[in-house]
Structure formats: structure tokens, C-alpha cells
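Asks: Have a look; sequence and predicted model below, questions after that.
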Amino acid sequence: MDAAWACAVDRAAGVADSTRRFFLSFRRPPPPQPGPNPTDILKRLQRQAFYDIMQLRDRQEKVEKVLTLFKSHKIGPFAEESTQVKGLVNFAGALALNSKEGTELDNSEANSGISSQFAFRTSVRKKDSLLAELATDSRYFYQENDLMGSPLVLSKVMYLAIVGDDISVAAVPVGARCDDFSTDPSIQEGQWVPNFHSSLRPPLLLKRHRRAAGLILKSQNFAASLAELISTAAKSNGEASSVFTGFGQISCKMCDDIKLTMSAAWHGPSAIPRKSKPTAGGCVDLELKFDEDSRVGAWVEVKRSNPRQLKWAVTLSDTPENDLGWGVSLRRGSEGVPERIQLEGFLNIHLGQNATLQPGVMFNLDGRRCAPAVVFRSSWFL
């Protein structure tokens, strides 16, 4: 009885299990899980790349903005302009060939010594120029303290303003000279290159003044300039007084590159000379240039203290840049001996673009005495 009952229970359980599987076979299987969509992946990558690109662009704009602000807010008139610097070392030596009776050359141009100049030039507002010059001269030294040379001092400050194509205004608050207001454009462009031979010009034109201002007018074949220079002079009672020097220059360009230039300067205690107070002195300089290298010149200078003792000179020179040059000068009058006659001949040798040598011979004629001397000058550009 028990075995029959156990068999019936097993059969009923098997039938129930078969019935359950039969009904379950009619149910749909669950849908598979969806995989990643390639389109969504591309869209996501595009969004990330666009975000990164915008971040880089924003950083670039910030950097460009900072650079633009830095350039536009530079302080001073020299923004985005460069400063040119030149150095010049001059050496001059003289050896008297006749030492009898203590013969001396008595000419500042022939004294031995080394001088140096450093000039700084910068452009202001594209057209104007500002020049500063530092100079020293080893001819001024102290033997007692064994100090060779003199300190480097500010010798010139010049501002050249180009008002128009034909008008220029020059102001020199320190170390003015008449040549600063020359009508020759090369003089204005090369202020830091001094004259290769200063004896070819009147001493009054080369004299340093405290300050000056002038006007320069130029056209194609004609030019003129007018300037007023101020310096100081000591009186007999020890007081200092202002001395005014007027300068004028006219140049005319003729055919075949021939150019005639006439310069004049007069100086005295007042800017406007009167009959009761005539000017203390003056000079006239004539120069005829056949080209940029050849010239014939003559000048006369007179002082009020002794009008009969004239200083004058006649010069002839040909100094090409790439060839051997020469020059001769006949001069009357020096600082120590007004009646002395000096005859000088020299050669001009260019050693490239940075050096110039000038060996020469000088004859000092004082009455019946003739004192020859060997003169050597050189300029070295740095």
C-alpha cells in the first residue's frame, strides 16, 4: 500500500513538471541587452573635441590680448624704436724736428693726445632724432695723483625735429656747435662723426656753447639755416656773462654736383649788436665742393680786441672713402702766436670702414724761423 502511494505521488509530480514546462514554452524570451551605438560614440567624441578646441582658442586669445596691451602701453616716445650706438677714438701726435730755442707747435690741433666719444642716437616719432654724446680727453690729466685721462662727461644733447619736407628745427640744450645747424644732410645724419681735420674750419664754428636753437630750410637746389647759440664768458671782475653767437649758412647746388656753401658767425655780449656795442668778433667761411670728397675752402676770422690780426686759412682736399686721399692747408694765426703761418700737407688713408689714418708734415713759419714737425692723426670707429 505504501509503495503504491509513493509511485502515485511521483507520477503526479512528473505530470506537474511536464505541464509547467509545456506552458512555459509558450512565453517569449526576454530581448537581448542593446550594445553601444557608433553614432552616439561619434557625437560624444565630436563634443569633446569641440570643447578642447574652444579651450585652446580661448587661451590663445588671452595671450594675444596680453601681448597687444604690452606693445600699445609702452611708456615714453621710444616705443618699438631701436637706439644706435657708435664709439670713436681719436689719436693725435706731433713731433717737432727742430728743438732749438724750445720751439713749440703752439697749436691745439697738433698736440698729442687721445680722445674718445660715444654717441647714442634714437628715432622719435619716426621722423625726429635725439642724440646724446659722451666724451673724454686724455690730454687733461693730473700728474700728481697719477690719474690718466678725464672722466666721461655728457658733451652734447641734440633734438632734431622734421616739421615738413623742407623745414627742420634743431635744439641743442648741451654742447652746441655751429655745425649742428648745417644745411648739409650728411652732417645731420652723422653728428657723432667729427670733422676729419678741424683746422679746415674756423675755430668759431667749432667752439662749444652751452645751448642753442635754430631753423633749417631746404629745397632741391637751395638751403639756408639760422641759429642762435649761447655761451658764458668770464669778466675781469670774476663774474660770468652770457655771450650770444649768431650763425647763418646758405648753400646752393650748381651743375655737375658742384655745391657752394657760405657760412658766417658773429658773437658778442648781446643778441642784437648796436653801434655803441659792436660784436666781439666773427668769421666767414666759403666752401666749394666738386663732389662728396673734393673741396676747396677759405675762411677769415677776426676779433674785436685786435681787428688787424686776422686769422685766415686756405684749404684744398680730396679724401675719397675707398682710395688714398690728400689735403693741404695754409693758415695764419694760432692761439699763442697770432702772426704765425702754418703750412701743412697730409695723406688720408682709410683702413676699411672703421679706421682712418692721417700722417702729415707741418711747417711753422714765425718771422725768419721755420720749425718743421711731423703730425699723425688717426680715428678708430667702434
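Replies: Everything's here; your move.

Asks: Going by C-alpha atoms from here, please, whenever you check contacts or count neighbours.
Replies: OK.

Asks: do you know how far residue 248 is from residue 264?
Replies: As judged by Cα to Cα, to the nearest Å, residue 248 and residue 264 stand 5 Å apart.

Asks: Endpoints of stretch 172-186, how far apart?
Replies: Start-to-end, stretch 172-186 (Cα to Cα) is 18 Å.

Asks: Around the closest residue to residue 248 other than its chain neighbours, how many other residues sit close by?
Replies: Once flanking residues are discounted, residue 248 sits nearest to residue 226: 4.6 Å by Cα to Cα, 6 or more residues apart in numbering. Using other Cα atoms under 10 Å, residue 226 has 20 neighbouring residues.

Asks: so how far is residue 124 from residue 226?
Replies: Counting by Cα to Cα - residue 226 and residue 124 are separated by 23 Å.

Asks: same question, residue 242
Replies: With Cα to Cα as the criterion, residue 242 and residue 124 are 31 Å apart.

Asks: And these two? Which one has more around it.
Replies: Neighbours per residue, other Cα under 10 Å: of residue 242 and residue 124, the larger number sits with residue 124, 18 against 15.

Asks: let's bring in a second model and compare:
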Amino acid sequence: MAENADGTEKSEDASEKKLREAREKGQIPRSKELTTLLMTLGAAVFLLFYGYVMWQQFEAIAIKGFSFDRAHAFDFQMMTNLIIGMTIETLWMIFPFLALMVIIAIISPTLLGGWNFSTQAMAPKLSKLNPISGIARMFSVNALMELIKALAKFLLVGGVAVLFLWLSYGEIISIGKEALKPAMAHAATLIVEAFIFVSLSLLIVALIDVPYQVIHHMNQLKMTKQEVKEEYKQQEGNPEVKGRIRALQREMSQRRMMQAVPQADVVITNPTHFAVALKYNPDEMPEPMVLAIGSDFMAAQIRTLAKEHNITIVEAPPLARALYYNAEVDRPIPYDLFKAVAAVLAYVYQLRDGKSAKPVDFANLPIPEEMKTDAPT
């Protein structure tokens, strides 16, 4: 299992953030063996289907180069033009092959890890010039694996080549008995076949190397439990700081709420556990607004402020509980509680106008069943 330089065990899989950052730095899984396999197979298939055409073109160019007349031999300009013409024809002849190799070389690395362009990976790193770091890389586990792969590839490819030569020994010997042109064509066919067999042998190397590179890459990016915690803190914020911020926000909200209590028209209580301050001004608002909501200690503070500012306190336990659990500060009261609150406000206005208020059964106000609670009184 992967470890940090300090010996800390990396037991956690890399997070999406870690993978994204690694990709931005150019750290993605790559397999050189996969690229080698595709390039050699591409070359073998190309020569299998297009090799005869290239051979004919090469033969024509060779004949032209060795059959010039006496004038060319004694005229530098004519000889130069002949050589330039042969060179251009040769380049055109091999251009399709070179173009195919370039395309495969560009596309094949993207099959593992996808296309990625990183400016950070292109930036020069002075650490790569450190001879001590270079020696450490030479004797690292990764270097050992590369050495083992190179030896395995040499033995495998060499073994397949020897096997092909042994199986084709009779054909190879018979080429010496053939005429020049058929012999050259036969030799070219054997070379292409050998190329295909050797290329297919690299398939075994690639099938081993590709999973190894993926696993090795993921192991390199593994994280310790502490790194996971630190990343979570960076993304989500430090829990202690967030808790402190929430506490400050609650404190500020409560302070604003308590400052609004003196503007209330009535405070509805439970009578001790809950307190809700309401205000209603028909000229300024279409419906009663909730100025403050509190329980226990906050409820006691709301009642104290209400007494200090001569605000009517009404003990209506069912309505107080319904408002506490369903209403929000600085918002209108719930629509379903309009009738109950209207009854309370009508009672309060009668008292404020000095009229004899009609008695109201505050314990049996019209409150929907779904808003009633069994909270303590």
C-alpha cells in the first residue's frame, strides 16, 4: 500500500478534486507499450496491404537511379535534378506510411487517460536536474518495473522471432534457389509476416502493462485519512468556523428580532414555553406579520420586553404552539391561522380602544388539526 515520505499510510482512494488536480498537472495513466503495439500493428497491416505497391514504386525509382545516360554522368545540373526528382518521388512514396504513423502516435496515447493538455507539465522543473533525485529514480520501484518489462519484452519478442525463423526455415533457404525478382518478392512477404508475428507478441505486453499503469496511477494518487479531512475542510469549510458563523448569525437574528418586539401589537404565549410577537397595520400590510418567535429563555425575554412596552400578552396555548411550529420571523402568518389570529387581534383592539372586550375562548380558537401540536404548556 502506498505511503507518504513520512511513512503515513495512504489508504483512501483519490477524491474527484485530487484526480482533477492531477490531470491539470499532466498526471494521467499512460502506457508506452500500448502505443508501441498500435504503431507496430499499424505498420504491419499497412505493409501487408500497401507494401507491394510501395515495392513497385521503389523498384521504379531504383531503376531510374541506376539507368541514367552519359549526359547525366558529365552534367552536374542534370545529375542534381535527377537526384532531387528521385528524392521527391521517394518522399511521396513513403508519405502515406509516415502519415499513418503520426496519426497512430497522436491517437494511441489518448486511448488510456484520454486527451489532456497541461501547461504545468510543460513547465521546467529544477528538481529534475538534481543528480540525487535522478539516482533515486533509477533505483525506484517504478524503474525496477520498467527494467522487468524491458527484459520480458525482449525475451518475448526474441522468442517469437526465433520461433518464426524456425518455422520458416525451409522457405528462407528456398529463396536462394529462386530467380532475383521472385526471390525479392518472396523475401519481402516473409519480412512482412515476421513483422506481423512480432507485433502480435507485443499484445501480451500491452495487456499486462495497461492495467498495471492504471493501478499504479491510482495508487500514486491515494490519500491519507488526514489528507481527506483537510480536503473536506477546504471544500466544505472548517466545522468549527462554520459553527461559529452560524452562532453569530443566530445571535444577530435574535438581536434584530428582540429589537422588533416593541413594535408588536400582541404577544401570544403558551404561556411559559413559547411566545410569538405579532403586528398588524391595515394601512401598511395586507396580513399580520410575525416579528419574533421564541421558546423558553427567548420566550421569557419576549414577554419581559412586551411588559416593559405595555404590549398586550394573550395566553392562547394552541395558537402559540401552532404559530411557533408553522410561522417564520419577518413573514406573514400562515393562511390557515388567519381566523384564530383575527379573533385575538379583535380582542386586543377592543382593549386598546378602552371598550369592554367580549370574552374569547383562547383555548378553543379555530386552528386546523394538522397545525395542532402536543407540545408542553
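Replies: Alright, I've got the coordinates. Treat the numbers as computed from the prediction; the structure is a model and nothing was measured.

Asks: Kindly provide the TM-score of these chains.
Replies: In this superposition the chains share a TM-score of 0.23, using TM-score structural alignment, normalised by the length of the second structure; 135 aligned residues with a Cα RMSD of 6.3 Å.

Asks: Okay, buried residues for the host helix or strand of the residue nearest to residue 248 of the first structure please.
Replies: Taking DSSP states H and E as the criterion, residue 226 of the first structure maps to strand 222-234. For strand 222-234 of the first structure, a neighbour-count test (16 or more other Cα atoms under 10 Å) marks 222-231 as buried.

Asks: got it, and stretch 366-381 of the first structure?
Replies: 371-381.

Asks: Turn those residues into CSV, including secondary structure and distance to residue 286 of the first structure.
Replies: Shown next, in CSV, are those (DSSP: H, G, I helix; E, B strand; the rest coil; distance: Cα to Cα, whole Å):
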residue, secondary structure, distance to residue 286 of the first structure
371, strand, 29
372, strand, 28
373, strand, 28
374, strand, 28
375, strand, 26
376, strand, 27
377, strand, 25
378, strand, 26
379, strand, 26
380, strand, 29
381, strand, 29
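
Asks: residue boundaries of the helices in the stretch 101-250 of the first structure?
Replies: 185-189, 203-206 (DSSP state H, counting those that start in this stretch).

Asks: winner for burial among these?
Replies: When you average the neighbours per residue for each of the helices of the stretch 101-250 of the first structure (mean count of other Cα atoms under 10 Å), helix 203-206 leads with a mean of 18.

Asks: Give the other helices and strands that that helix contacts.
Replies: If contacts are counted by 3 or more Cα pairs under 8 Å, 6 or more residues apart in numbering; DSSP states H and E, helix 203-206 of the first structure sits against no helix or strand.

Asks: Quick one: classify residue 330 of the first structure as helix, strand or coil.
Replies: Counting by DSSP: H, G, I helix; E, B strand; the rest coil, the backbone at residue 330 of the first structure sits in strand.

Asks: Distance of it relative to residue 282 of the first structure?
Replies: 20 Å.

Asks: Next, the buried residues of stretch 83-97 of the first structure.
Replies: For stretch 83-97 of the first structure, the neighbour count (16+ other Cα under 10 Å) marks 87-96 as buried.

Asks: tell me the contacts of residue 312 of the second structure?
Replies: Shown in contact with residue 312 of the second structure (Cα atoms under 8 Å, 6 or more residues apart in numbering): 265-267, 306, 348.

Asks: Out of those, list just those in strands.
Replies: Residues of the contacts of residue 312 of the second structure located in strands (DSSP state E): 266-267.

Asks: separation between residue 346 of the first structure and residue 61 of the first structure?
Replies: 66 Å.

Asks: Name the residue in those two with the higher neighbour count.
Replies: Neighbour count, other Cα under 10 Å: between residue 346 of the first structure and residue 61, residue 346 has more, with 22 against 11.

Asks: Where does that one sit: helix, strand or coil?
Replies: strand.

Asks: Next: residue 292 of the second structure.
Replies: Assignment for residue 292 of the second structure (three-state DSSP): strand.

Asks: What count of nearby residues applies to it?
Replies: So residue 292 of the second structure, with other Cα under 10 Å, has 28 neighbours.

Asks: what do you get for residue 102 of the second structure?
Replies: For residue 102 of the second structure, using other Cα under 10 Å, the count is 12.

Asks: and it, that one's in a helix?
Replies: Yes: under three-state DSSP, residue 102 of the second structure falls within a helix.

Asks: Would you mind measuring from the nearest residue to residue 228 of the first structure once chain neighbours are set aside to residue 212 of the first structure?
Replies: Leaving out its chain neighbours, the residue that sits closest to residue 228 of the first structure by Cα to Cα, 6+ apart is residue 246, at 4.7 Å. To residue 212 of the first structure, residue 246 of the first structure is 10 Å away according to Cα to Cα.

Asks: Which one's more surrounded, these two?
Replies: residue 212 (25 against 20).

Asks: isn't that one right up against residue 244?
Replies: No: judged on Cα atoms under 8 Å, residue 212 of the first structure makes no contact with residue 244 at a distance of 9.5 Å.

Asks: so what sits against both of the two?
Replies: 228-230.

Asks: residue contacts, the residue nearest to residue 228 of the first structure?
Replies: By Cα under 8 Å, 6+ apart, the neighbours of residue 246 of the first structure are 226-229, 265-267, 271.
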